[in-house]
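Participant: how does the following fold in three dimensions:
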Amino acid sequence: MRIGNFSGYLGDRFTAIDEAMAGDPVDVLMGDYLAEVTLAALAVTYDPARGGGWVDYFRKQLRPHLATIAERGIRIVTNAGGFNPEGLAAALREDLAEAGVDLTVAHVEGDNVLDRLGEFHTDGHAMEHLDTGAPLKDWGVDPIAANSYLGGFGIAEALRAGADIVVTGRVTDASLTAGPAAWWHGWTPDDWGPLAGAITAGHIIECGAHATGGNFSGFTQVPGMVKCGFPIAEIAADGSSVITKHARDGGMVTVDTVTAQLVYEIQGPRYLNPDATVHLDTVRLSQVGKDRVAIAPVTGSPPPPTAKVAVFAQIGWQISQMLFCTSPNVAEKVALLRDQLRAQLEGHVDQLDVTPLGTAAEDPHSQWEATVPIRVMATARAPEALKPFPAAVGSLYLQGFPGFHHDGGAQPVREPWPRIDYWPALLPAELVPNTAVLADGTRLEAPVSSRWATPEELEQGRSPEPPAASTAATAGGRRIPLGELTYARAGDKGGNSNVGIWAPDPEHWEWLRSTLSTSAIRELLPEAKDCDVVRHEFPYLRAVHVVLKGLLGTGGSSNLRVDQIGKSVGEYLRSKHVTVPEELL
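Facilitator: Below you'll find the model as predicted:
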């Protein structure tokens, strides 16, 4: 079967469905909209009494193509239902009736457990934070959203019952592919091997152009990079797959672009999903044609006995403003700005963060080469406490450092906005239903695996530390940026940043693994000095993978870093200089 992606996040290219419909044939089109930060944003605005809570962006994308979708028999699967998949399903039925198109819409529910948190607490489920171990009751704020990550068999049940369009809430990103594959090939929940293969393919195409050259370290080599096309996964009955793309569109599919997505937002060699545990350290990739990368059958084992739950709560308010200073004396100017703002805001705000971005050029050729941006952010529990912030910033134009200014083409920020925090937790999987609801109200419970994984089967572990590079190799080497010989991709999982860095050239693998020891990573990334650094090796991918625990605070929606979800950590690592033996150059 052929599954094409048309969205990797809320805000992805609006014309994606137009492009997919004009591209190569597919059996299923799937769209992913629900990143953790997207759920956090939706949680602020969703009010069950007023409806909404879904991604209307998807509805607008789909509306012009309803007749053609019916004519071609394409199935549509998406998590654009957000907090209200039932509501989006009803809205789509209205669109179909208005267009006179006969398609059946079903939705999948069970992920929303907000109203059951009290019940879980009473029954002894503490929902401890995955990183800190603290019980949810000690958070000190009231959750506004709690959604469990569902597997793909609710989607499969809806498709088996004849649904043409399936709308879900919070399923895992890979479930949007694994569910249709299970339906198409008739897999059961105990087919862990084929399911693991489909989950792997789903993980690769879930982020759209991430697999075709987008956000790729080797972007200068990507043809048609101005508008990368969307990927397609061809999934066989044994779970093996080929990743490709629409031939008419830009971008490319190579072992390296697929590797980039494979190491994205993982926690180690065990990729835990509600339908199977994927052994990522068994994955092998091979280029089998232009824009065609094969993934051999992947080792799979039973799924974990627990379901991950994403809980969100508003923990306060925040406000920020971008300012600029010009050399010389940048450090002294930033220090003065910090002191002046503290003097005015102390006692009002809870946190004040002043972060200069970059350094000014020596002997600059233009004013902008001499200019350093400064991001200023403040947080507080109540919005009233941040009211003095705009006035405090505005008062420094004549009494601050010389050359103080903001972007003259942008309006200064005046109002704070909600600050949402994230709490990842676990629940016994049997407590979370995965239910397909058909257009006539029929409810179909998804089947489950006959066995759960043991703790030993789920252990991520750490790879042994590599032997230290020899003194002779170090002495005879040359200092160059790590990125001259490597590619990287970074992602986020709650408060943890993950980075996969790999060697495209097989001759460089032993050097890379010996160079990137845990201690070396700490030296290269001083920002991670207080983090628990968990290191893994993926020899078949020639990749070193690290998890930097706590680098992102408690999550992308609440930390004060400018790079909130760690998107640039991999490129930052590639910019660091390391010693390379001359024979490798």
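Participant: every contact and neighbour count from this point should use C-alpha atoms.
Facilitator: Fine.
Participant: longest strand in the chain, please.
Facilitator: strand 306-326 (DSSP state E).
Participant: where along the stretch 51-200 of the chain do the strands fall?
Facilitator: For the stretch 51-200 of the chain, applying DSSP state E, counting those that start in this stretch gives strands covering 75-78, 105-109, 143-148, 165-167.
Participant: with the stretch 201-350 of the chain instead?
Facilitator: Under DSSP E, counting those that start in this stretch, the stretch 201-350 of the chain gives strands at 231-235, 241-245, 270-272, 277-279, 285-289, 292-295, 300-301, 306-326.
Participant: and the contacts of the fourth one?
Facilitator: So the one you mean is strand 277-279. 192, 196-197, 199-200, 269-272, 298-304, 458 (C-alpha atoms under 8 Å, 6 or more residues apart in numbering).
Participant: redo that, cut-off 7 Å
Facilitator: The contact list for strand 277-279 (C-alpha atoms under 7 Å, 6 or more residues apart in numbering) reads A196, P269, R270, Y271, L272, T299, G300, S301, P302, P303.
Participant: do the same with the third one
Facilitator: The set of residues external to strand 270-272 that reach it, using C-alpha under 7 Å, 6+ apart, is T277, V278, H279, L280, P303, P304, L458, Q460.
Participant: top of the residues you listed by neighbour count?
Facilitator: Using other C-alpha atoms under 10 Å as the neighbour criterion, P303 leads these with 30 neighbours.
Participant: look up how far F83 lies from that one.
Facilitator: Distance of P303 to F83, computed by C-alpha to C-alpha, to the nearest Å: 25 Å.
Participant: now V258
Facilitator: As judged by C-alpha to C-alpha, V258 and F83 stand 31 Å apart.
Participant: how long is stretch 517-535 end to end?
Facilitator: 8 Å.
Participant: how far off centre is that stretch?
Facilitator: With C-alpha atoms, centre = their mean, to the nearest Å as the basis, stretch 517-535 stands 22 Å off its chain's centre.
Participant: M377: neighbour count?
Facilitator: 19.
Participant: state the distance from it to D138.
Facilitator: M377 is 27 Å from D138, by C-alpha to C-alpha.
Participant: repeat for H279
Facilitator: Counting by C-alpha to C-alpha, the gap from H279 to D138 is 35 Å.
Participant: identify the residue nearest P373 in space, chain neighbours excluded?
Facilitator: Distances taken as C-alpha to C-alpha, 6 or more residues apart in numbering put F324 closest to P373, at 4.4 Å, once the chain neighbours are dropped.
Participant: tell me the secondary structure of A20, please.
Facilitator: Here A20 is recorded as helix under DSSP: H, G, I helix; E, B strand; the rest coil.
Participant: quick one more, to check against the first:
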Amino acid sequence: MSDVIKIANCSGFYGDKLSAAKEMVEGGPIDVLTGDYLAELTMAILYSQKMTRDTGGYVGTFLKQVKEVLKPCIEKNIKIVSNAGGLNPSAMASAVEDIAAELELDVKVAYIDGDDLAPRMEALQNAGEPFTNMDTGVNLADTKNTLLTANAYLGAWGIKEALDQGADIVICPRVTDAAVVIGPAAWKFNWQRDDYDALAGALAAGHVIECGQQATGGNYAFFQEVPSFDQPGYPIAEIEANGNFTITKHPGTAGLVSVGTVTAQLLYEIGDPAYKNPDVIGHFDSLSINQESDDRVYVSGCKGSSPPASHKVCINTLGGYRNGFEVLIAGLDIEAKAEILTETFFRNVGGKEQFDDVSIELVRSDKEDPQTNEEAFARLRIIAKSRNKDLVGRLFSARFIEIALANIPGLGVTTPIGNGASFLAYWPALVDSKHIVEQVHIGDKVTPVKPSNQLQLATVEYEAPAAAIAPAPSGDHVRIPLGRLFGTRSGDKGGCANLGVWATSDEAYGFLHEYLTVERLKTLMPDTAGFETVRYELANVRSLNFFIKGILGEGVASSVRTDPQAKSLGEYLRAKMIDVPASLVQ
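Facilitator: Predicted coordinates:
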């Protein structure tokens, strides 16, 4: 066996490029093909599919990829490990076996389950599991929402077991995003449950490549550094026996793999740099990132601790119903016009107080002395939520239409006026790991796999040493956009958002560390002022991470923000003007 395992990603989300799997198999040598298809929102989408189709509940597009690459994967001994099984991994495994039979291939297919807690929720609550919402602190029993799905994030040891038993393809349910990388690496090097440093390295590798092209130049703050965006390659993690790894891509593909692109993705959608996983806690504030050569970045030294005592659970609930609209308001006296329109509408519909929640947002995109018609527009967004479907149904929309010709001048509707729809509320929670057992299925054989924290292993804890931080440069200051010096990447974590910021030199980080406090962030971004925000430091990669609690409400599916996934928060911060030491821009 070679001294590394090359694990390729071919999907960062449900809807990613179908041809990516074939490109990764044909583009160069790899040992394992993985893909991440499941976000919290995806689980809700798959639930809807499963309710309407007996064989639904999994990512059907993955089967198209399997049909294209199964033969060359078997010929090249490339393993396939995917979480596309979603809510119905057994049905997906059967569909893969049908494809193998159609192609006349001898393929051993494994699937894993044990994540679905929905049938057990009442019993688990009776046993003392409160399923407290990690964002709001409310217990599940105290909500009026309707439970739809409840899936524990499983770890990597079921995947290792399947590969140990000779599986060619492993179909996973709701495992952690990095598990599809950790499992094959643990299989390759026969890691033991307490090889925490090696496991932490694989966790970091999995986290970096899980979102596909975001590790190879996609959504990169310093996008001018990317030579070409014409079909960027997908990332490959070349993992060593000690857990260190190299991030790269196939030769001849567009995009960029640099210290910056890897740092950006390391910061994506994290909170505490002590990154929790069912198999290990990876300390992202301990690793080093170095450019090895063009499009090759080496990550080393990630420390690991014993895993937490609980598993995270992805719960989706029916939160109620919503309706709303967005209109253009043009010309002079924008705020006065918005106030009149809003007050008239809500009087017409029976008052704001009857709704569970009302969001009113005036986006001032208009300019003084506009040079085009579009520069005269502001946008008014009104969204109402209720558990009473009728309150936000057809009559809600009709009451707005009634005043379209009887209110302010310059009014224009930009979105179709609908009849309202249900919305899903994400409910992140924890469950004691003693209630979790992974089940590995190959043929008629079922193998139970217990979590590591149930095996009475010795506790290992890592404490990061105090970091040496360069002082901020002194001297004259100049005023520039923050983004001319610092990169950012932001994203959603349930109802919260993270905003990672990194510097490209020790001196710039010294300034960033001193300057960008939580209070300063809220001053620069006043629409975050009302939310509790925690700052985490990763001096090892010259970075800060801000975790903004509750800014996305009850998650992506129910958020009323224009950007419900917080993808633009980072670029918003980079556009802010700040005073920096002149020596940093010379």
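Participant: quick one: closest of the strands of the stretch 201-350 of the first structure to R414 of the first structure.
Facilitator: For the strands of the stretch 201-350 of the first structure, proximity to R414 of the first structure was assessed by C-alpha to C-alpha; strand 306-326 is nearest, at 8.3 Å.
Participant: the first structure: which residue goes with G28 of the second structure?
Facilitator: Using TM-score structural alignment, the partner of G28 of the second structure in the first structure is D24.
Participant: correct me, but its match touches R248?
Facilitator: No: here D24 of the first structure does not reach R248: they are 8.2 Å apart, not a contact under C-alpha atoms under 7 Å.
Participant: who has more neighbours, these two?
Facilitator: Comparing D24 of the first structure with R248 by other C-alpha under 10 Å, the one with more neighbours is D24, at 15 against 11.
Participant: once aligned to the second structure, how far is the longest strand of the first structure on average?
Facilitator: In this overlay with the second structure, the average offset of strand 306-326 of the first structure from its partner residues is 1.7 Å by mean C-alpha distance after the TM-score superposition for the first structure.
Participant: and the residue of the second structure most remote from its centre, how far is that from S359 of the second structure?
Facilitator: Relative to the C-alpha centroid of the second structure, counting by C-alpha atoms, centre = their mean, A406 is the outermost residue, at 44.4 Å. Separation of A406 of the second structure from S359 of the second structure (C-alpha to C-alpha): 23 Å.
Participant: ok, L18 of the second structure next?
Facilitator: Applying C-alpha to C-alpha to L18 of the second structure and S359 of the second structure gives a distance of 37 Å.
Participant: looking at these two, which is more packed in?
Facilitator: Ranked by neighbour count (other C-alpha under 10 Å), L18 of the second structure and S359 place L18 first, with 15 against 12.
Participant: now name the helix or strand holding the more buried one.
Facilitator: Using DSSP states H and E, L18 of the second structure maps to neither a helix nor a strand.
Participant: on that earlier part again, what residue of the second structure matches up with the residue nearest to P373 of the first structure?
Facilitator: By TM-score structural alignment, F324 of the first structure lines up with L328.
Participant: against E375 of the second structure, how distant is its match?
Facilitator: Distance from L328 of the second structure to E375 of the second structure, by C-alpha to C-alpha: 11 Å.
Participant: ok, back up a step: can you say which two of the contacts of strand 270-272 of the first structure are spatially most distant?
Facilitator: Going by C-alpha to C-alpha, the pair spanning the contacts of strand 270-272 of the first structure furthest: L280 and P304, at 15.4 Å.
Participant: next, count neighbours for E430 of the first structure.
Facilitator: For E430 of the first structure, the count of nearby residues is 11 (other C-alpha under 10 Å).
Participant: just give me the match in the second structure for it.
Facilitator: Under the alignment (TM-score structural alignment), E430 of the first structure maps onto K434 of the second structure.
Participant: part of a strand, is its match?
Facilitator: No: counting by three-state DSSP, K434 of the second structure is not found in a strand; it is helix.
Participant: can you give me the distance of the equivalent of R375 of the first structure over in the second structure to F325 of the second structure?
Facilitator: Matched by TM-score structural alignment, R375 of the first structure corresponds to R381 in the second structure. The gap separating R381 of the second structure from F325 of the second structure is 6 Å, by C-alpha to C-alpha.
Participant: which of these two has more neighbours?
Facilitator: The residue with more neighbours, out of R381 of the second structure and F325, is R381; 20 against 17, by other C-alpha under 10 Å.
Participant: quick one: residues contacting that one.
Facilitator: F325, E326, V327, I360, E361, L362.
Participant: helix, strand or coil for the fifth one?
Facilitator: Secondary structure of E361 of the second structure, reduced to three states by three-state DSSP: strand.
Participant: and the equivalent of A150 of the second structure over in the first structure, how many neighbours does it have?
Facilitator: Using TM-score structural alignment, the equivalent of A150 of the second structure in the first structure is A146. Residues contacting A146 of the first structure under the criterion other C-alpha under 10 Å number 25.
Participant: what's near enough to touch A146 of the first structure?
Facilitator: N112, V113, L114, V309, A310, V311, F312.
Participant: measure G252 of the second structure to E26 of the second structure for me?
Facilitator: Distance of G252 of the second structure to E26 of the second structure, given as C-alpha to C-alpha: 12 Å.
Participant: again with I169 of the second structure
Facilitator: Distance, I169 of the second structure to E26 of the second structure, by C-alpha to C-alpha: 18 Å.
Participant: the more surrounded of those two?
Facilitator: Between I169 of the second structure and E26, I169 has the larger neighbour count (other C-alpha under 10 Å), namely 28 against 14.
Participant: now the helices for the stretch 251-400 of the second structure?
Facilitator: For the stretch 251-400 of the second structure, the helices defined by DSSP state H, counting those that start in this stretch cover 259-266, 334-349, 394-401.
Participant: G243 of the second structure: which of those is closest?
Facilitator: With C-alpha to C-alpha, the closest approach to G243 of the second structure among the helices of the stretch 251-400 of the second structure belongs to helix 259-266: 15.7 Å.
Participant: could you tell me where that closest one falls in the first structure?
Facilitator: Taking TM-score structural alignment as the measure, the first structure aligns residues 255-262 with helix 259-266 of the second structure.
Participant: counterpart of A174 of the first structure in the second structure?
Facilitator: Checking TM-score structural alignment: A174 of the first structure goes with A178.
Participant: wait, isn't its match in contact with C211?
Facilitator: No: look at A178 of the second structure against C211 with C-alpha under 7 Å: they stay out of range, at 10.2 Å.
Participant: between the two, which one's more packed in?
Facilitator: A count of neighbours by other C-alpha under 10 Å puts C211 above the other of A178 of the second structure and C211, at 25 against 21.
Participant: which one in the first structure is aligned with that one?
Facilitator: In the first structure, the residue matched to C211 of the second structure (TM-score structural alignment) is C207.
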